[in-house]
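**Q** Return atomic coordinates for the entry below.
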Amino acid sequence: MVTRLMVVDQHQLMIDTLDAWLRSNAPDLVVTAGFISVPSQLQQEALAGLSVTVAVLGTLDHRANLIPAVRQLVQAGLRVVVLATALDRWDAGAVRSAGALAYVPKAAGPEHTEMAIRAAASGQEYLHPDVAAGTEGRTAARIALSPREQLLAELYLGSDALSVRGVADAMGISEQTVKAHLHRIRQRYATAGIKLGNVISLRKQLSIDGWIS
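**A** Now for the predicted structure:
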């Protein structure tokens, strides 16, 4: 059975390289369409004409575009595989929360990409072993965060921090909801006996406790 793919990566060379490798090693996985960015008008009707079922999402212009891109592809009815430029366990959790089925670092090689695509085509999740191992041994947190809170904290206070507006857009929520989540996280620390008076101290504590990068 042939699985037809749409590949999105800002580098055309990556699209062509993946296409060539699949043609030689996995001819039942066919790259039907390639784009350097997610099309602005991505509708199920248009995809039906291409018979595309899986989207492989690679490098985008900005990291902040990753979660919205995953959501857009999922909403269009596609099963999404994310090919990461570099291994990042926070991105791995974020894209899976957004609906992606698979996450693979590009450096892992095309064999792992193939396994991820096959898993996604079957509706199964695939997380590269190195990514899964990266979640082990994390510093024990003093407070508990839900996956959604963890994503929000990483987007707002992590190494590639966004504004409140940017976090709201990335997560599809209001700015007020972002602020409410941050307030609850700060309150949770206060209950644990740790008073955090500003954003800098909150960022430092979340980093110490292993919640953000």
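
**Q** hey, let's count contacts and neighbours off CA atoms from now on
**A** OK.

**Q** where along this structure do the helices fall?
**A** Per DSSP state H, the chain carries helices over the ranges 12-25, 44-50, 66-75, 89-97, 110-121, 129-134, 147-157, 164-171, 175-191, 199-208.

**Q** how about these in CSV, adding distance to residue 3 and mean neighbour count?
**A** Shown next, in CSV, are those (distance: least, CA to CA, whole Å; neighbours: other CA atoms under 10 Å):
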stretch, distance to residue 3, mean neighbour count
helix 12-25, 11, 15
helix 44-50, 11, 12
helix 66-75, 17, 20
helix 89-97, 21, 20
helix 110-121, 7, 20
helix 129-134, 24, 13
helix 147-157, 31, 21
helix 164-171, 29, 18
helix 175-191, 39, 15
helix 199-208, 41, 16
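
**Q** To compare with the earlier structure, here is another sequence to fold:
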Amino acid sequence: MRVLIADDHSLFRQGCKLLLQEIDTNVEITESGDFEEAQAALAGKDIFDLILLDLRMPGLGEIEGVRRIRQLAPASPLVVLSALDDPYYAQKTMECGAAGFIPKSSNPSVIANALKLILAGGSYVPPSLMNRPSTGPKSDKSRRPSEDLYEAVEKVLTPRQMDVMRLLAKGESNKGIADALGLSEGTVKVHVAAILKALNAANRTQAVLIASGMDSE
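**A** As a prediction, the model looks like this:
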């Protein structure tokens, strides 16, 4: 399975990668940090089995970006993963041809099941958005949702734990983290345990997903 992940927040992309690897161990992933990079990846005529797209990235407006990506890859299932969990955006992106709209605050198991459904040819919009009134497009773009999510994690983790968290997101083993940070493996294990406890995560994968804004209490 070949997947394009387009999101301007690197930690979130790493969380997506871990989740996709649990769905398909042989997944091949291409990453883009903005709409320009996403369009370049698609202009190469590469065929992706799935495209995961954030709404707010540099280069294009939210809905305009979805339309453009849809035009470049009409045959690839397009899924919007966004912190803008509003019925307005869900409706507009689905009208543009998206196969799914998933809030980043969704539980990882919900996201995984939604992606499996979409890969099987279905579509997905959370029932919670179907039953809520739309508030329309957000006018305040002075601050990106990913920045708030990242700072929320920084508030519960120490600077050293954040260092460990970044390496966890890259898929490093305890030994790899220890070597990179000049720590013993025992110390790394202590930091990892503290991270899991602070984020109320069951395992390393869920910790990265929570840190990247894909989980909520």
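
**Q** And the TM-score, once the two are fitted together?
**A** The TM-score (TM-score structural alignment, normalised by the length of the first structure) is 0.55; 138 aligned residues with a CA RMSD of 3.1 Å.

**Q** and residue 92 of the first structure, what pairs with it in the second structure?
**A** For residue 92 of the first structure, the aligned position in the second structure is residue 90, judged by TM-score structural alignment.

**Q** can you pull the contacts of its match?
**A** Contact analysis of residue 90 of the second structure by CA atoms under 8 Å, 6 or more residues apart in numbering lists 101, 125, 129.

**Q** Next, find the distance separating it from residue 128 of the second structure.
**A** According to CA to CA, to the nearest Å, residue 90 of the second structure stands 11 Å off from residue 128 of the second structure.

**Q** again with residue 122 of the second structure
**A** Look at residue 122 of the second structure and residue 128 of the second structure: by CA to CA, they are 18 Å apart.

**Q** just residue 89 of the second structure next, same as before
**A** On the measure of CA to CA, residue 89 of the second structure and residue 128 of the second structure end up 13 Å apart.

**Q** go on, residue 194 of the second structure?
**A** From residue 194 of the second structure over to residue 128 of the second structure the distance is 33 Å, taken as CA to CA.

**Q** try residue 88 of the second structure
**A** Between residue 88 of the second structure and residue 128 of the second structure the computed distance is 13 Å (CA to CA).

**Q** try residue 97 of the second structure
**A** Going from residue 97 of the second structure to residue 128 of the second structure by CA to CA gives 20 Å.

**Q** And residue 95 of the second structure, by the same measure?
**A** Residue 95 of the second structure sits 18 Å away from residue 128 of the second structure, going by CA to CA.

**Q** again with residue 16 of the second structure
**A** Residue 16 of the second structure sits 22 Å away from residue 128 of the second structure, going by CA to CA.

**Q** now do residue 159 of the second structure
**A** Applying CA to CA, the value for residue 159 of the second structure to residue 128 of the second structure is 36 Å.

**Q** Please apply the same query to residue 63 of the second structure.
**A** According to CA to CA, residue 63 of the second structure stands 21 Å off from residue 128 of the second structure.

**Q** ditto for residue 77 of the second structure
**A** Using CA to CA, residue 77 of the second structure is found at 22 Å from residue 128 of the second structure.

**Q** Residue 87 of the second structure too?
**A** Here residue 87 of the second structure is placed at a distance of 9 Å from residue 128 of the second structure (CA to CA).

**Q** Then residue 120 of the second structure?
**A** Distance check for residue 120 of the second structure against residue 128 of the second structure: by CA to CA, it reads 22 Å.

**Q** ok, now residue 70 of the second structure?
**A** Per CA to CA, residue 70 of the second structure is found 25 Å from residue 128 of the second structure.

**Q** The residue nearest to residue 165 of the first structure when sequence neighbours are not counted: what's it in contact with?
**A** The shortest distance from residue 165 of the first structure to any non-neighbouring residue, by CA to CA, 6 or more residues apart in numbering, is to residue 175 (5.8 Å). Listed by CA under 8 Å, 6+ apart, the contact set of residue 175 of the first structure reads 164, 165, 167, 168.

**Q** repeat for residue 92 of the second structure
**A** By CA under 8 Å, 6+ apart, residue 92 of the second structure lies in contact with residue 63.

**Q** got the contact list for the spatially closest residue to residue 179 of the first structure that is not a sequence neighbour?
**A** Counting by CA to CA, 6+ apart, the nearest residue to residue 179 of the first structure once its immediate chain neighbours are dropped is residue 164, at 7.6 Å. By CA under 8 Å, 6+ apart, the contact set of residue 164 of the first structure is 156, 175, 178, 179.

**Q** I figured the third one hits residue 167, correct?
**A** What that stands for is residue 178 of the first structure. Yes. Using CA atoms under 8 Å, residue 178 of the first structure is in contact with residue 167, at 7.3 Å.

**Q** who touches both of these two?
**A** Common contacts of residue 178 of the first structure and residue 167, defined by CA under 8 Å, 6+ apart, comprise residue 152.

**Q** From the centroid of the first structure, which residue is nearest?
**A** Nearest residue to the geometric centre of the first structure (CA atoms, centre = their mean): residue 95, 2.3 Å.

**Q** doesn't residue 72 make contact with that residue?
**A** No. Counting by CA under 8 Å, residue 95 of the first structure sits too far from residue 72 to count as a contact (11.8 Å).

**Q** returning to that earlier point: tell me the counterpart of the residue nearest to residue 179 of the first structure in the second structure.
**A** Aligned partner of residue 164 of the first structure by TM-score structural alignment: none.
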